[in-house]
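Enquirer: Sequence first, predicted model second:
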Amino acid sequence: MGGNNWRELNASLNATGGWKARGVCLINAFDCDRDFVQVGFSDYQSWGESAGDGSENTVYSAGDDLSWIRGKHNFKMGYLWERIHYNGFGRQTISGQVHGDRRSTSIPGNNTLSTGGGNGFASFLLGEAFSGGTENDRFVGQQWRSHSWYFQDDWKASRRLTVNLGVRYEFTLPPIEELDKWSDFTPDKPNPKADNYPGALRFAGFGPGRENTRTLVGGWYGGIGPRFGLAYAINEKTVLRAAAARSFGVAKTVTGSTHFEGAISIFRPTSTDNGVTPAFKLDQGLPPFPQPPSIDPSFSNGNNTAWWNNEAVRLPESYDWTLSIQRQIGGSWVFETSYNATVGAHLVSGLLRYNQVPFGAFQKYGKDLLGSSITSTDAIAAGITKPYPSFTGSVAQALRPYPQYLDIQTREGHGDKSGHSSYHAMTLKLDRRFAGGLQMQGSYVFSKLITDTDSYMGDNSALDHYNRRLEKSIGRYDQTHNFKLSYIYELPFGTGRKWLASGFASKLLGGWRVAAFHNYISGTPLELTNNNTYNIFNGRAAATVSTYEGWIAPYDNADWKGADRFFQSKSYFGPQPTDRLGNATRYNPKARIPASFGENYSLAKSFHFSETRRLDFRWELFNLLNRTRFDPGIRNLDDPNFGKVQAQLNDPRRMQFGFKLYF
């Protein structure tokens, strides 16, 4: 049994400063005495800081393992229970915030500084808040629970063959919140403030308007992970190994205030007429607003909402298999070649965009009509009607699956487990055990990574939610070739060495050590984007290309003498149509960041004066050949600085000396 707890606290020096008693208080803020009110200006330095945030991260666990040796079998079995708590709080604007903007004192309707004038500080002195807000003390107490068992057998089948067989089973229980504050989007629940159009919030807990349960998502019980491995000695110097397994990741707590809609109130009033009328007057304070909790299925109407999609505790999984042959060569060398593969499924991603308008609507109506009001003559002429009687908004918003919301978010709550990846690699390794003053390790990896999710939670949502096959491409971190070599060599001079074992020459030339590390690694693939938008609320933008060849400008990648750009000019890629989605894959395996070549050396020696006193000297050289890797720059075809080299990716040549005296 065990436990672990670490805490994090971030606070302003202004916190708990007795500001209300000192006459500094924004009326109607949740707690104006907690911190100095945050005051911002459109043209001056802001005042005040966040009242702080923090977290308490507790893990409780209990388990045991049992080993039993019987004949040629070595059985192992065990159990583990874990309960992970995340208790977080945030008081970013609990004492309120005010923004003074020059538009409040400018000529109405003229937002140009040179002709319309205006001054943010003057607006503040007049007590006119262009915008502001407050939020309540956000406390979240998430609890995630899991159980796992395993059983395995190491079977010594013969003198040459050992087989490992095992299975692991794990499951995760539904997540709960300490005060039952969970909320979740439900696609088929009638929304009362959208004329009962499907799609509304539901709330955990007990009482009116709640679901009378502590959780809103089911557990996951499918974590069966078989494992197999073997080692076979072909002869005294050659060993064959193979293994395969299915394994699982972990369930993560949600980020920020996701799935706490209604329990957390973030109020942000803003002037509705560009400063002609203030959002509120400073002496009157913030206008009245609903106080939490708000157990209202329509609470998030007009905003983003979060959906677990019953995937909150579904564990990411990995399928791994490997085959290797290891051979001893002589008395000091060992050579190994292997094939390794990993396929990831149900990875935490950010691809899903459930409230995207289908691309067919863009093809049918065009961007301008999609951006027009649902009550416009063009919309009426096209036969587009309101999704529900009280709807007000654009045509594009009306055509969303859930027009009462902006985005249906699945990433932040880890409800998007749609990611997939595959990695295959051949590895060659050569090791030399320390002998004759030399130790060496070298490896070469030839690999390929294909995926639609390059990082945890993903970088961008899909180009088209309804055709996510477009996301599969070479991986962002794919490096086809990876060669590394390291060695340490003790020069054969001095006491105990082959030459110059005694005398002054022994002391001068003996004890020197040379070490080096070489790496030669392929660059990672590059992407192209543009600024195309379609008014369908899709994710990333993709460029339109006619070829994947020749993207990089024709300069010597090693020297780049006289080069000012990495990519070809924009004209090389042709016009970027705005009536269709771009056809370029997410990354191009034929256009890559310059390869990483590096050589680092060190020279070291110990000068012994007596048995207890010595001086260690070290001289280290990094990037010995002063190789330069340029950053490809901006990869957006619509940016005026597209493709221009603006930075260096690696460090220039550097050396350092060090002395250490022992006495």
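Expert: Ah, there it is. Residues are numbered from 1 along each chain as shown.
Enquirer: all contacts plus neighbour counts: C-alpha atoms, from now on.
Expert: OK.
Enquirer: List of residues touching the helix or strand hosting Ala505?
Expert: Element membership for Ala505, per DSSP states H and E: helix 503-509. Contact partners of helix 503-509, identified using Cα atoms under 8 Å, 6 or more residues apart in numbering, comprise 493-495, 500, 607.
Enquirer: Apply 7 Å and report the result again.
Expert: 493-495, 500 (Cα atoms under 7 Å, 6 or more residues apart in numbering).
Enquirer: Next secondary structure after it?
Expert: Counting by DSSP H and E, what follows helix 503-509 is strand 512-521.
Enquirer: which element follows that following strand toward the C-terminus?
Expert: Sequence-wise, the next helix or strand downstream of strand 512-521 (DSSP H and E) is strand 525-526.
Enquirer: For that following strand, what is the distance to the chain centroid?
Expert: Computed by Cα atoms, centre = their mean, to the nearest Å, the separation of strand 525-526 from the middle of its chain amounts to 18 Å.
Enquirer: Against which helices or strands is it packed?
Expert: Under the contact definition 3 or more Cα pairs under 7 Å, 6 or more residues apart in numbering; DSSP states H and E, strand 525-526 sits against strand 588-592.
Enquirer: picking up where we left off before, could I get the contacts of helix 503-509 as JSON lines with distance to Trp6?
Expert: JSON lines is the format used below for those (distance: Cα to Cα, whole Å):
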{"residue": "Phe493", "distance to Trp6": "53"}
{"residue": "Gly494", "distance to Trp6": "52"}
{"residue": "Thr495", "distance to Trp6": "52"}
{"residue": "Leu500", "distance to Trp6": "57"}
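Enquirer: Against that first model, consider the following:
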Amino acid sequence: MILDIRANLSRFVQQRQPGLDFDPASLGFSSVAVAAMNGYSYLPRFDIRTYDSLRPVRSILGSNRSDYNAGLKRPLYVASLQPSLTQTVGNHTLRYGYDARVLRENLTTSGFQGGRFFFDGTYTSITTTTTTNSDNATNLERNRNAYGRDVAAFLFCLGANTNLLGCGIPTASTSQSLIDTSSTNYSVQSVYHGFFFQDDFRVTPKLTLNLGIRYELELGLTERYNRLMQGFDLTTPSPVQAAAQAAYLAAWNADPNRATNFPLTPDKFVVAGGPTYATEGDRNLWNADQSNWQPRLGASYQLNPKTVLRAGFGIFMAPFRVIQDDVKQIGYSASTALIPTNDQGRTFVATVNNPFPSGFTPAFGSSLGINTSVGGTLGAADTGLIPEERKNAKFSRLVVGIQRELPGQFVVEANYVSSWGRDLAVNRNLNFVPRQYIADLSSATSNAAASALDAAANTFLSGTITNPFRNLYNNTPNATSGFNTATTISRAQSLLRFPQFQNVWVQEFNGTNRYNALQLQGVKRFSKELTLNVTYTYSKLRERISYLNPSDVELEDRVSTDDRPNRFTFATVYLLPIGRERKFGRDMNRIVDAFIGGWQVNGTYEWQQGQPIGLTTPLFYYGDVTQLKSHAGENDGQGGKYGIDRPAFDTAGLLRLNSFSLRNVPSTLDNLRHQPFQSVNLSVSKNFALGEGRRIQIRGEALNAFNHPYFIDLSADPNNAAFARYTTQRNIPRDIQLGIKFTF
């Protein structure tokens, strides 16, 4: 019996600091502005930009690292304890074990703690009109981007002030001129427990079984001070629901064409739901998935001295990771925009030396509850809000194979591999226009008819009605948002399940995938001079991890963008049989051997079928879209290539849709693939033996030796001039390298 105990404690810190101490007060900032910088002792950031498509010029003043997240500090702690017990009972080797891990991550950022001030020609132009001239540039653009306008804004009023910055006028923009008075900070912890049992059972000298089971429990993420947005409440009525319904009803009654203009009757207009936050009584970001039982079964049978049969089945859980995308802290950071003028530059109310005369936007934390982010978007298309009942992805894997040794030390192996994934994360937007209001183009008899239906739906749903939310958020941080002040909203907005928000992205755990593959391998083991390794894989990967249309009930069953059905590789190492201790010239003179002995040649070849083209743009096709075929990378017969000199596939029948029509083109098609990938790498090396274990190797390498370009990022938008053409090369051109290595 053997007891093995392993423990680990590690700490890693990612840290960024500005490089030069500086007192911002010496620049003439007001005492209020300096106080808002909260001890920031570096030169703030100043962007001076003159920009147009032909003459981009941008200068950034500030201390080293004087940019966003200057002052970032991110220590990460990992602790683990892994005791295991091994004992032998007859033909059984038994192992029992426990795996405990604690991961703690802390993040402290300062954002633009000292402020960011952006200068261009917006307020130093001679015109603010936007009429277009013959050069297709507007007066505003040409004057704002003329050289010197940005510097003039920076130096504005310099002669009247002895301070370095005078009373320069930055440009008003919430993303350009601002100060972060409260920035994101968190201290999160994730706890993991794992238990396992394994029995290696030698049934006979030829048959061995491996039996086991593992159970894993990954507890929900917690934050030390509960500064976490947990998820989304689907049902709780909004505090403004009654007032919004009353305003909607009043607008309905006042419109004689209400039956046409208002697609939703007042009794159907509901304002409910919103984000939820962690509390002292409910701290976990999610509840632990308790269904992570993972049985394992393996078998190996020696059919004869040169043939072995193997098989295995197991269920494997994918653990979560503590990543910043999971930690959502909306409300716990605050930025104050610099608004220099309220009348387009006729008069100025704020300058650099007094940039925030009206005070600062406070961080409101979780105090707004479900009213947080009204008028905005929650989550993102790739990082939805995490529900309480989060699930770990699980994969069931089966492998059945045979290995056979042939004459000449050549070993061949064939395996069938299958994998089923379930409980995969799916990001879904809950805020979509109901299906009955969206254009169904299935009845269209041509692309022109489909385009007309699409345009009609877009015109109607983009049209506006009276804004029922106007002035309902006056006493909240959303008081000045367009959502609170606008007189109208779109009809589409009023039809959303949660009309007080734009997009509401949440995670679901109903995704699945299926992988099947035949894997073949042949290996010529090192025999004197030559080693060969040849592999071929034929596979198929399908998945259901997204919705083709937001209102779809079922996930789209599609070929995965990671599917590459055919893959072939070849690798060889050849020691030239010339020189001392080789087949020819075994007793060769050392001086002669230094020139003609000790040479080695290596080579690899890789070919892989192209992956499916991602058709992320909403598209309609009149006809059988499965008949479309990609010729990407092929010669076009006229000296050019498909995907470069002409579209990779026939684009004539594809129509780009607006936001309010049902697409009928899948997001991937088996026949629409990127060009195949192929690469050849070669190397030649010369070894010099110096005796007593010392050796020098001189090596020359040619990566992508035949300079095969591999293009990616093909445009899938019919409205783009580069539609069905490549704009980016993924691999590197031919790369020649020389090196020397001394081994002793």
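Expert: Now that the structure is in, tell me what you want to look at. Remember, it's a predicted structure, so these values are computed and weren't measured experimentally.
Enquirer: before we move on, back to that, now, of the contacts of helix 503-509 of the first structure, which are buried?
Expert: 493-494, 500 (16 or more other Cα atoms under 10 Å).
Enquirer: Those residues in strands, which ones?
Expert: Assignment to strands by DSSP state E places none of those there.
Enquirer: Turn these into JSON lines, including distance to Glu135 of the first structure.
Expert: Shown next, in JSON lines, are these (distance: Cα to Cα, whole Å):
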{"residue": "Phe493", "distance to Glu135 of the first structure": "73"}
{"residue": "Gly494", "distance to Glu135 of the first structure": "73"}
{"residue": "Leu500", "distance to Glu135 of the first structure": "78"}
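Enquirer: Mind checking which of these land in helices?
Expert: The helices, defined by DSSP state H, take in nothing from these.
Enquirer: Could I get the contacting residues of the counterpart of Asn284 of the second structure in the first structure?
Expert: Under the alignment (TM-score structural alignment), Asn284 of the second structure pairs with Thr215 of the first structure. Counting by Cα under 7 Å, 6+ apart, Thr215 of the first structure makes contact with 174-176, 204.
Enquirer: Identify the farthest-apart pair in these.
Expert: Within those, Pro174 and Ala204 form the most distant pair, 12.0 Å apart (Cα to Cα).
Enquirer: When these two are compared, which one has more neighbours?
Expert: Taking neighbours as other Cα atoms under 10 Å, Pro174 of the first structure and Ala204 compare with Ala204 leading, 23 against 20.
Enquirer: Quick check: the gap between that one and Gly219 of the first structure.
Expert: For Ala204 of the first structure, the distance to Gly219 of the first structure (Cα to Cα, to the nearest Å) stands at 15 Å.
Enquirer: Over to Thr305 of the first structure?
Expert: Here Thr305 of the first structure is placed at a distance of 22 Å from Gly219 of the first structure (Cα to Cα).
Enquirer: More neighbours: which of the two?
Expert: A count of neighbours by other Cα under 10 Å puts Thr305 above the other of Thr305 of the first structure and Gly219, at 23 against 19.
Enquirer: And the more buried one? What does it align with in the second structure?
Expert: Counting by TM-score structural alignment, Thr305 of the first structure lines up with Leu378 in the second structure.
Enquirer: residues contacting that match?
Expert: With Cα under 7 Å, 6+ apart, Leu378 of the second structure has these contacts: 503-505.
Enquirer: where's the residue of the first structure most remote from its centre relative to Lys590 of the first structure, distance?
Expert: The centre of the first structure is farthest from one residue, Gly503, which by Cα atoms, centre = their mean lies 60.7 Å away. Distance, Gly503 of the first structure to Lys590 of the first structure, using Cα to Cα: 60 Å.
Enquirer: do the same with Asp478 of the first structure
Expert: Separation of Asp478 of the first structure from Lys590 of the first structure (Cα to Cα) stands at 12 Å.
Enquirer: do the same with Trp155 of the first structure
Expert: In terms of Cα to Cα, Trp155 of the first structure sits 47 Å off from Lys590 of the first structure.
Enquirer: go on, Ser349 of the first structure?
Expert: Ser349 of the first structure is 26 Å from Lys590 of the first structure, by Cα to Cα.
Enquirer: Those two - which one has more neighbours?
Expert: Neighbour count, other Cα under 10 Å: between Ser349 of the first structure and Lys590, Ser349 has more, with 26 against 13.
Enquirer: I'd say the more buried one and Asp416 touch.
Expert: Yes. Contact status for Ser349 of the first structure versus Asp416: in contact at 5.5 Å, counting by Cα atoms under 7 Å.
Enquirer: Okay, buried residues for stretch 708-718 of the second structure please.
Expert: Buried residues in stretch 708-718 of the second structure, defined by neighbour count with 16+ other Cα under 10 Å: 709-712, 714-718.
Enquirer: Which ones among these map onto strands?
Expert: Those of those lying in strands (DSSP E): 711-712, 714.
Enquirer: Tyr232 of the first structure maps to what in the second structure?
Expert: Using TM-score structural alignment, Tyr232 of the first structure lines up with Tyr301 in the second structure.
Enquirer: which one among the contacts of Thr215 of the first structure gets closest to Gly100 of the first structure?
Expert: Closest to Gly100 of the first structure out of the contacts of Thr215 of the first structure is Ala204 (39.6 Å), distances taken as Cα to Cα.
Enquirer: hang on, that closest one packs against Asp184?
Expert: No. Counting by Cα under 7 Å, Ala204 of the first structure does not reach Asp184; the two are 8.6 Å apart.
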